[in-house]
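Undergrad: I'll drop the sequence and a predicted model, then ask my questions.
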Amino acid sequence: METIDMTLIGKYLRSIRLKKGLSQAKLEKISGVSASTISNIETGNQGAAYNISLQNIIKIAHALDTSFIQLLSKSGFLLAIGEESFKSDKSEIYITNHELINIFNRLGPSQQQHIVELINEQIKLSDQENQKKLLQK
C-alpha cells in the first residue's frame, strides 16, 4: 500500500494561518490546539510519540474559517489519494467565467446580493454533507 503524504494538509494549514496573519500561539488560543501540535501538523512531524489527530485538524480548520472538506480538497489531499467519490460530486454544468459574469451583471444589486447569499448557503450545506460522509467512512 502506498503511503499518504500528510504534509499536504500541514502545508496548506500553514499557508492559511500565515495569510490570516496569525502566529501559532494565536491560533492555539482560537482553536484550543496547542502551538506545539500545530507546529507538528504544519511541518509533518510524525515522530514515534506523535500521531496526527483528526479532531485537532478539524479544530484548526474551523478556527481558520475553513471546512474540513475544503481543507482536504484545497490542500490537494483528496486528489493525492485518488478520492473518486469526491471527483464524481463535481457539477457537470459548464459555463465560462465570462458568461457567468454577464448573467450576473444583468441582475440588480439586491438580486446579486441574494444570489451570493444563496451560493454561500449551498456551499455551507454541501461542505457539511461532505464532512458527514467522510466521517462515516
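TA: Arrived safely. Numbering: from 1, shown residues only.

Undergrad: please count neighbours and contacts with C-alpha atoms only from this point.
TA: Fine.

Undergrad: so how far is Gln131 from Ile38?
TA: 21 Å (CA to CA, to the nearest Å).

Undergrad: which one of these two has more residues nearby?
TA: Shown here are Ile38 and Gln131; by other CA atoms under 10 Å, Ile38 has more neighbours (23 against 15).

Undergrad: put this next to the previous one:
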Amino acid sequence: MESSTPTNFGSYLKDKRVQKGLNLVQLSETSGISAAQISRIENGKRGVPKPENLKSLASALDVPYEELMRKAGYL
C-alpha cells in the first residue's frame, strides 16, 4: 500500500489543478469543495480528503477516482 502524507497529496493535487488550467475558485465551483479547503489540502495543512471528496475532485479534474484514491493512500 502506497502511503501518502498530506503534503505529498497536496502537491499532487495542485499539480493536477494547474495542468488542467484551473485556479482554486474554478476547482471549487466545479467540485463543490470550498476554495479554502482545497488550499489547505494543497498546502498540507489539512489531512488527506475523505473518499467522497476525492470523488468530487476526480470528476472536476477529469482524473480517474482510483488514481486519487491511490495517491491519497486509500488503495
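TA: Nice, I can see it. This is a predicted model, so every value here is computed, not measured.

Undergrad: is it true that Thr30 of structure 2 touches Asp62?
TA: No - look at Thr30 of structure 2 against Asp62 with CA atoms under 8 Å: they stay out of range, at 10.8 Å.

Undergrad: which of these two has more residues huddled nearby?
TA: Thr30 (15 against 12).

Undergrad: which helix or strand contains that one?
TA: helix 24-31 (DSSP states H and E).

Undergrad: that helix vs structure 1 - mean distance after superposition?
TA: Average distance, helix 24-31 of structure 2 versus aligned residues of structure 1 after superposition (mean CA distance after the TM-score superposition for structure 1): 0.5 Å.

Undergrad: what comes up buried for that helix?
TA: Buried residues in helix 24-31 of structure 2, counted by 16 or more other CA atoms under 10 Å: Leu24, Leu27, Ser28, Ser31.

Undergrad: can you tell me which helices and strands the lengthiest helix in structure 1 packs against?
TA: Looking across structure 1 with DSSP state H, the single longest helix is helix 109-136. Applying 3 or more CA pairs under 8 Å, 6 or more residues apart in numbering; DSSP states H and E, one finds that helix 109-136 of structure 1 contacts helix 68-74.

Undergrad: for structure 2, which segments count as helices?
TA: 6-19, 24-31, 35-42, 51-61, 65-71.

Undergrad: list the helices and strands the second one packs on?
TA: It stands for helix 24-31 of structure 2. Checked by 3+ CA pairs under 8 Å, 6+ apart, helix 24-31 of structure 2 has helix 35-42, helix 51-61 packed alongside it.

Undergrad: as TSV, those helices with distance to Lys71 of structure 2 would be great.
TA: Listed next are the helices and strands packed on helix 24-31 of structure 2 as TSV, based on distance: least, CA to CA, whole Å:
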stretch	distance to Lys71 of structure 2
helix 35-42	13
helix 51-61	10
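
Undergrad: returning to what we had before: now the helix holding Thr30 of structure 2 and helix 35-42, what's the angle there?
TA: 100 degrees (axes from the mean of the first three to the mean of the last three CA atoms, to 10 degrees).
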